[in-house]
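Q: let's see this in three dimensions:
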Amino acid sequence: MIEHFDVVVVGAGISGIGAAHYLQANSPDRSFVILEGRERLGGTWDLFRYPGIRSDSDMYTLGFSFRPWTEAKAIADGPAILNYLDETAREHGLDAHIRLSHKVTSASWSSADSLWTVTADQGGEERCFTCSFLFMCSGYYNYERGYLPDFAGAADFGGRIVHPQFWTPDVDYAGKKVVVIGSGATAVTLVPELAREAAHVTMLQRSPSYIVARPSEDRFANWLRRTLNARIAYAITRWRNVLVTQYFYRLMRKHPAKSKERLVAMVREQLGDAYDVGTHFTPRYDPWDQRLCLVPDADLFAAIREGKAEVVTDTIERFTPTGLKLGSGREIEADLIVTATGLEIRLLGGIPVTVDGAPFAPVEHLTYKGMMFSDVPNFAISFGYTNASWTLKSDLTAYYVTRLLNAMRKRGMRQVTPRLAGPVEEAPFLDFTSGYIQRAAQQLPRQGTRKPWRVHQNYTLDVMALKYGGIDEEMEFSNPVPAREKAA
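A: As a prediction, the model looks like this:
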């Protein structure tokens, strides 16, 4: 049996739940379904279960614009975020549209029929759906595999090796010597949490990252919520945080040397002049060449000051039966090694997509407003910001998709396709030097250097363009005659 919906949304994480809300609120005449491969909603926040898992953005911007975050902590832990998503789906009636355990296995577009055909696996049985518009909200990384370098001698290690993406409750670290390999957001989250029960934790990094401490609670936001209506307080805090983040981002990009000096000085204030901040907390790159790492309440620095954790900057020569031998010749003993070595990017959830029988390769296309692809009809992806909260962009993307759907209905058109109207210079989709981005460069799409093909990474500009701007700019609305009518 084939089920038909006006819109199929793939993924029931933050992006998919947000998409469902806007479809229901702005395009109530359109039927839709959300196909989720996992056994419950939540996406990232259901997948990651490692100790201390938390947001690296404040919840006033990571939360939805339509549902206030009312908890005291602005930097929330994973269970609190998952509960927020659950409550949002239930309260807005979005859970009725979600099909859990429906892992999408393929998607194909037919211009002759102006239809997508989507297949999904449900417990070994194939389910088939058709839709007029396909909205991919499946995130940007591989859920089945994290990035893991080929470490020499890993098989010789006598303890346990675990990647944070696949943490299970039986991972025992109490009273153990633990080494966390990595220096990104996951590593700086894990280290202070593991240090609470471990005998000692070593954060082993090849090179340092910029690390910024901030309070886990936003006193202004909590005061405002006690003073004003929750929605008004939330909106004010959200915009304040957006503007403050944009200001400091632009400041750091404009004055990288001074910004670097200040960020490093902030670490020195935490650890003292005697600590070797130059080696362990002074990156070689400029601020925002990679995403900054957030540590709430300076918990990482507290663990270091108390001697429960240390940072070692070195390379790994090989694993040994009892730990690690480093490039400097030093050996670190370990009972447990946690490889916080990053994600593996996988666009579209790894789903094979074809357009009129030809395989769709994102790298061969330009992105339109950061969400659609040149010459691909009725298709959008949700991809958040690299310099701000993911949800800020995913919210706007979902809103814009409903604008397109409403325009198609009003104009009596079945097809909408971004088309290049003139020459455009190409640029990388993401201007980031992070390893996980560079490793995936050959599979990522390209962006243009002029609108509407440019990815701004700027919420204020995107609000104007996606919420209030025109929708006809280099966008083709069409109404091809269906193949079955031609045959008749």
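Q: switch to C-alpha atoms for all contacts and neighbour counts from now on
A: OK.
Q: need the residues that contact stretch 327-342.
A: Stretch 327-342 is contacted from outside by 146-149, 158-164, 173, 176-184, 186-187, 314-317, 322-326, 436, using Cα atoms under 8 Å, 6 or more residues apart in numbering.
Q: so which of those belong to helices?
A: When helices are assigned by DSSP state H, the members of those inside them are 186-187, 436.
Q: can I get the residues you listed in CSV including distance to residue 299 and neighbour count?
A: Below are the ones in helices among the contacts of stretch 327-342 laid out as CSV (distance: Cα to Cα, whole Å; neighbours: other Cα atoms under 10 Å):
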residue, distance to residue 299, neighbour count
186, 14, 23
187, 12, 23
436, 26, 16
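Q: looking at those residues, which is nearest residue 46?
A: Ranked by distance to residue 46 (Cα to Cα), the ones in helices among the contacts of stretch 327-342 are led by residue 186 at 15.4 Å.
Q: quick revisit: with distance to residue 427 added, can I get the ones in helices among the contacts of stretch 327-342 in a markdown table?
A: Shown next, in a markdown table, are these (distance: Cα to Cα, whole Å):
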| residue | distance to residue 427 |
| --- | --- |
| 186 | 29 |
| 187 | 31 |
| 436 | 18 |
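Q: residue 119: which of those residues is nearest?
A: Nearest to residue 119 among the ones in helices among the contacts of stretch 327-342, with distances taken as Cα to Cα, is residue 436, at 29.2 Å.
Q: got a list of what that closest one touches?
A: 342-345.
Q: run this one through as well so I can compare:
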Amino acid sequence: MGKQHFDVLIIGAGVSGIGMACHLKRECPGKSFAILERRQSLGGTWDLFRYPGIRSDSDMFTFGYDFRPWTGGKVLADGASIKDYVRETAREHDVERHIRYGLAVKTADWSGMDKCWKLSARNEATGETATFTASFLIGCTGYYNYDQGYKPDFPGENDFRGRIVHPQHWPEDLDYTGRKVVVIGSGATAITLVPTMAEKAAHVTMLQRSPTYLISLPSTDKVTLALQKFLPEKTAYRLTRARNIAISRFLYLRSRKSPRFMRRLFLGIIKRQVAGRADMRHFTPDYNPWDQRLCVVKDGDLFQAMKAGRASIATDHIECFTETGIRLKSGEELEADIIIPATGLDIQMLGGIRPTVDGQEVVMKDKVIYKNVMVEGVPNAGMIFGYTNISWTLKVDVAAEYLCRLMNLMDRQGYRTVVARDTENSRAEDTILGSLNSGYIRRAADRLPRQGTHGPWKSSQNYLEDVKILRFEPIEDGYLEFDGTRTPARASESSGCLRPIRSALFGA
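A: All right, here's what the predicted structure looks like:
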């Protein structure tokens, strides 16, 4: 395959990659670009995961793109609906034809002499290698390993005579009708799997080492449906989106400021849901709210399955697998025909690519992130990395807008290169995922880039603050070098302190 050059190369055709491409079409219409996607279909996460009940754990009015309203009243959408939404968005903005499927990017090297990126990609079907060059590179690969999820080595695992299935690679032929199932884990995947499988299985047990904070959400938003009857579609979407952003932000901030109060609130809601039919010890975490992500229970389905006797929770540690199930350290044995280790993700940056700059590898754990969009010291490159405390796509929109603003400024000024420089040595030990201490984040501490102690190097996980910084503050802020020269900071482009907040909630 021949060498191909583009103004912009996007790696990944998931929610982030398609969103970035749409912003390019809207805001940088003269740019040539391509999306390199390893899989044979777009959708990323929503194409990969096929386990029963797969759905969003963020409301779709904030998970949907800012520029393309999510219609209808469905709050928590199933995986297939989300993939359809991403595909329709790509087609509507004419970006689907720019996707090169089946290409796994193996190397990415920046050449200071040529002032461009050179990528090699392998066609996994034919083994053929393609070479691409680009003036600007944008990573939209998410943050986990698509090849395998995380699974501990369980003692006696080979003794189990049933079937062990990881949710990340769900087999199409798995029939769990009338079977006893044990789901190991208490995160979003387990919370989704247990009530869905309980509809057909003989019984489903969720085995957890420690509880997770849960919050029940309705699958349909009746208020939004009412608004859609009387208001234009886009207006109803904006109002619903603003409300949901405000509520999510309030819950997060209140949890950080008043953890005891929020703990009582969350546990009180669950206590009413289970109505005395379950031991509250299974729902009482030993950490504060939002030290780890909240898990969403759709329509209270988990609690309903437990009250009906179709599902149960065991809070214990595994001693070993046996021929017929799992023996716990308490001595209890859980019988199982199928065991599902919903034990989390294996974090992987840039899809496993190890970028180099003039032949020197970029070691992510040694790097600090600029505005959570660019890697310090890496020229002409951006990274779309969504939020962990609110919908991922909210960050996709503002980060993509920022990168488009940056490229447009470079074109206007005739700049060929841009790089963020941390001359103040602001690197901290916190990763870009901030204060979350979930197991999958702790396991990946040696792979994640760091955030700084202050300024544009510190990640706030604050959508309203990011709107102000990424959408309105000047690009030339004194931290970026253009063509090897640092430009002085310019005055703010924002016209009034209310504009960023209004724009964040109701659109630009």
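Q: what residue of structure 2 takes the place of residue 356 of structure 1?
A: In structure 2, the residue paired with residue 356 of structure 1 is residue 358, using TM-score structural alignment.
Q: quick one: the contacts of residue 436 of structure 1 as CSV, columns for neighbour count, distance to residue 207 of structure 1 and secondary structure too.
A: CSV is the format used below for the contacts of residue 436 of structure 1 (neighbours: other Cα atoms under 10 Å; distance: Cα to Cα, whole Å; DSSP: H, G, I helix; E, B strand; the rest coil):
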residue, neighbour count, distance to residue 207 of structure 1, secondary structure
342, 23, 14, coil
343, 18, 17, coil
344, 20, 19, coil
345, 24, 21, strand
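Q: that older thread, show me which of the contacts of stretch 327-342 of structure 1 are buried.
A: Burial by neighbour count, judged by 16 or more other Cα atoms under 10 Å, picks out 146-147, 161, 163-164, 173, 176-184, 186-187, 314, 316-317, 322-326, 436 from those.
Q: show me where the stretch 301-450 of structure 1 has helices.
A: Secondary structure of the stretch 301-450 of structure 1 (DSSP state H, counting those that start in this stretch): helices at 390-411, 435-439.
Q: which one of these lies closest to residue 209 of structure 1?
A: Using Cα to Cα, the nearest of those to residue 209 of structure 1 is helix 435-439, at 12.2 Å.
Q: the closest one corresponds to what range in structure 2?
A: Taking TM-score structural alignment as the measure, structure 2 aligns residues 439-443 with helix 435-439 of structure 1.
Q: check which helices and strands the longest strand belonging to structure 1 is in contact with.
A: In terms of residue count, the longest strand belonging to structure 1 (DSSP state E) is strand 125-136. Applying 3 or more Cα pairs under 8 Å, 6 or more residues apart in numbering; DSSP states H and E, we find strand 125-136 of structure 1 packed against strand 2-10, strand 115-122, strand 379-381.
Q: please identify the deepest-packed of the ones you listed.
A: Among those, strand 379-381 has the highest mean neighbour count (mean count of other Cα atoms under 10 Å), at a mean of 23.
Q: quick one: contacts of it?
A: By Cα under 8 Å, 6+ apart, the surrounding residues in contact with strand 379-381 of structure 1 are 133-137, 348, 371-373, 401.
Q: just give me the closest of these to residue 304 of structure 1.
A: Using Cα to Cα, residue 137 comes nearest to residue 304 of structure 1 of the contacts of strand 379-381 of structure 1, at 38.6 Å.
Q: map that closest one onto structure 2.
A: Mapped onto structure 2 by TM-score structural alignment, residue 137 of structure 1 lines up with residue 140.
Q: wait, what's in contact with its match?
A: Residue 140 of structure 2 makes contact with 10-14, 16-17, 350, 383-385 under the criterion Cα under 8 Å, 6+ apart.
Q: if we go to 7 Å?
A: Contact partners of residue 140 of structure 2, counting by Cα atoms under 7 Å, 6 or more residues apart in numbering, are 10-12, 16-17, 383-384.
Q: try residue 180 of structure 2
A: For residue 180 of structure 2, the contact set (Cα under 7 Å, 6+ apart) comprises 201-204, 335-338.
Q: also residue 398 of structure 1?
A: Contact partners of residue 398 of structure 1, counting by Cα under 7 Å, 6+ apart, are 18-19, 22.
Q: again, only this time at 6 Å
A: Residue 398 of structure 1 sits next to residue 19 when contact means Cα atoms under 6 Å, 6 or more residues apart in numbering.
Q: and residue 367 of structure 1? What does it align with in structure 2?
A: In structure 2, residue 367 of structure 1 lands on residue 369 (TM-score structural alignment).
Q: surely that match touches residue 375?
A: Yes: using Cα atoms under 6 Å, residue 369 of structure 2 is in contact with residue 375, at 4.8 Å.
Q: ok, the alignment partner in structure 2 of residue 240 of structure 1 - contacts?
A: Structural correspondence for residue 240 of structure 1 with respect to structure 2 (TM-score structural alignment): residue 243. By Cα under 6 Å, 6+ apart, no residues touch residue 243 of structure 2.
Q: rerun that using 10 Å as the cut-off
A: 61-62, 237, 249, 505-506 (Cα atoms under 10 Å, 6 or more residues apart in numbering).
Q: the residues you listed: which two are farthest apart?
A: Pairwise distances across those (Cα to Cα) peak at 18.0 Å, for the pair 237 and 249.
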